[in-house]
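S.K.: following is a predicted model, sequence given first.
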Amino acid sequence: MKKEKIIRSSMLIVLLSMLALPTFSQIKIGVKADVGLNNPKFNNETLKVENMTAYSVGPTLEMMFPFAVLDFGLETSLLYNDNRMTISRLTGDEPKSSDVSNRYLTLPLNAKVKLGLGGLPIKLFGTAGPYAGYLISSDKVDFGEIRDDVKAKEFQAGANVGFGLELFKMLQVGVNYKVQLTDNYSVNEPNWRDPLNGKTETWSITGAIYF
């Protein structure tokens, strides 16, 4: 409960502080979504993890300070993130598979720059910054002998870098590279560590509409 209160308070403070910044900044609110591009796989002698997919969606806020050449500012979002994977047990008389989904509430906070292309209604943009996520629900690994040994962690964190195009000051499409710096699972048995807790590097395609 203490972790949950800290994360919720941090998210609220970030959003309120951005809304209270000077009026000469350009503030836009919109909706952002992303879909994972790569499909990493992990294996050891006991378990196989594959078919890993992820998507995120939620409100986003952009605050930019226009300068002579570049626009510089911040971007933050509050995203519902769903990560799905198939876990197969390789030991025992009959191999067994289970589909597992972990759902996080994720808060990325990025520095953002934009570069105009002459008189065209197109801008290049780049983003970089950390993110944090809090587990809101998860599916159990439904193998009796390891069910109590593998549990999804409540907190995850990492960093991401992205770039893309902005069209007509409202539509943004890009690619994001994310590096996860924490483990996904707490484990009591070392056999489960390799397939489930490999710190992953993922690519995703992103899209946002600002109003």
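M.R.: Good, I have the coordinates. Since we're looking at a predicted model, the values are computed, not measured. Numbers count the residues shown, from 1 in each chain.
S.K.: hey, let's count contacts and neighbours off CA atoms from now on
M.R.: OK.
S.K.: got the buried residues for stretch 35-55?
M.R.: Neighbour counts over stretch 35-55 (16 or more other Cα atoms under 10 Å) mark 35-36, 41, 43, 47-50, 52-55 as buried.
S.K.: wait, I meant stretch 78-91
M.R.: Across stretch 78-91, burial judged by 16+ other Cα under 10 Å covers 78-90.
S.K.: so which of those residues sit within strands?
M.R.: If you go by DSSP state E, the buried residues of stretch 78-91 have 79-89 in strands.
S.K.: let me have those residues in JSON lines, extended by distance to residue 163.
M.R.: Formatted as JSON lines, those follow (distance: Cα to Cα, whole Å):
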{"residue": "79", "distance to residue 163": "19"}
{"residue": "80", "distance to residue 163": "21"}
{"residue": "81", "distance to residue 163": "20"}
{"residue": "82", "distance to residue 163": "23"}
{"residue": "83", "distance to residue 163": "23"}
{"residue": "84", "distance to residue 163": "25"}
{"residue": "85", "distance to residue 163": "27"}
{"residue": "86", "distance to residue 163": "30"}
{"residue": "87", "distance to residue 163": "33"}
{"residue": "88", "distance to residue 163": "36"}
{"residue": "89", "distance to residue 163": "39"}
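S.K.: from those residues, which single one is nearest residue 165?
M.R.: Closest approach between those and residue 165, by Cα to Cα: residue 79, at 20.8 Å.
S.K.: below is structure B, check it against A:
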Amino acid sequence: MKKLLSTLMVMACLVLAIPAQAQINFGIKAGLNVSKLHLSEDIVSKDNRAGFFIGPTADFTLPVLGLGIDGSILYNQFGVDSDTGTSTKKSIEIPINLKWNIGFSSLIGAYVAVGPQFGFNVGDRLFDDICEFKKSTTSFNVGAGLKLFSHLQVGANYNFALKDNVKIYDVEALTGFKQNTWQVSVAYLF
């Protein structure tokens, strides 16, 4: 009984000590995104569209396990072209990623991250009188990157839409398209 009680006490102390060693860092993230539109009709251009994103970020890490969570609130923008003009889609994106960190030394490390991203349209909803951007979108991120000097993160991720991002009102039918995006980012954590 004494051994069981001693083992349980050691385990309880370890469980309580892990959150005390956890690290939370705040910073700013910015980068470039390149979007590809996937649709069945030739109403808008399907070519790759470049844009940018910027916003605050937070990184929570459990150092013993290398697991953590990072989240950001990013202002995101990219252009959409059609026969009659160009529109800029503006949104607030909130990615929340489960992150696994691998430290090679105190100066350099790597990470892989996966998680959902929630987007909220903050720009014009109507484009070209036939397209309507949805108020909110949900997508999924897969990414990897490097941590340098404990403060700088350089990463790349692929973000793919789970549902249509835009409704297209055509004369014959209602269609939509998905927006999948490559992102390259730089984050500085204080």
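M.R.: Looks like it came in fine. Not measured: the values here are computed from a predicted model.
S.K.: what's the TM-score once they're superposed?
M.R.: Once superposed, chain against chain, the TM-score is 0.79 (TM-score structural alignment, normalised by the length of the second structure); 171 aligned residues with a Cα RMSD of 2.3 Å.
S.K.: out of the ones in strands among the buried residues of stretch 78-91 of the first structure, who's nearest residue 200 of the first structure?
M.R.: Each of those was scored against residue 200 of the first structure by Cα to Cα, and residue 83 proved nearest at 12.5 Å.
S.K.: what about the closest one, distance to residue 23 of the first structure?
M.R.: Per Cα to Cα, to the nearest Å, residue 83 of the first structure is found 38 Å from residue 23 of the first structure.
S.K.: cool, and residue 5 of the first structure?
M.R.: For residue 5 of the first structure relative to residue 23 of the first structure (Cα to Cα), the value is 30 Å.
S.K.: try residue 105 of the first structure
M.R.: Counting by Cα to Cα, the gap from residue 105 of the first structure to residue 23 of the first structure is 29 Å.
S.K.: number of nearby residues for residue 66 of the second structure?
M.R.: Residues lying near residue 66 of the second structure (other Cα atoms under 10 Å) number 14.
S.K.: strands along the first structure, start to end?
M.R.: Under DSSP E, the first structure gives strands at 26-36, 42-43, 47-66, 70-77, 79-89, 96-116, 122-138, 150-152, 155-167, 171-180, 185-187, 201-210.
S.K.: closest to residue 11 of the first structure out of those strands?
M.R.: For the strands of the first structure, proximity to residue 11 of the first structure was assessed by Cα to Cα; strand 96-116 is nearest, at 7.0 Å.
S.K.: tilt between that closest one and strand 70-77?
M.R.: If you take axes from the mean of the first three to the mean of the last three Cα atoms, to 10 degrees, strand 96-116 of the first structure sits at 150 degrees to strand 70-77.
S.K.: show me what contacts the corresponding residue of the first structure for residue 149 of the second structure?
M.R.: By TM-score structural alignment, residue 149 of the second structure lines up with residue 168 in the first structure. With contact taken as Cα atoms under 8 Å, 6 or more residues apart in numbering, residue 168 of the first structure is in contact with 121-122.
S.K.: same check, this time on residue 41 of the first structure
M.R.: 48-52, 195.
S.K.: state the pair within those that is farthest apart.
M.R.: Spatially, the most separated pair among the contacts of residue 41 of the first structure is 51 and 195, at 12.7 Å (Cα to Cα).
S.K.: what's the closest non-adjacent residue to the one in the first structure that sits across from residue 30 of the second structure in the alignment?
M.R.: In the first structure, residue 30 of the second structure lines up with residue 33, judged by TM-score structural alignment. What sits nearest to residue 33 of the first structure in space, not counting adjacent residues and going by Cα to Cα, 6 or more residues apart in numbering, is residue 57, at 4.2 Å.
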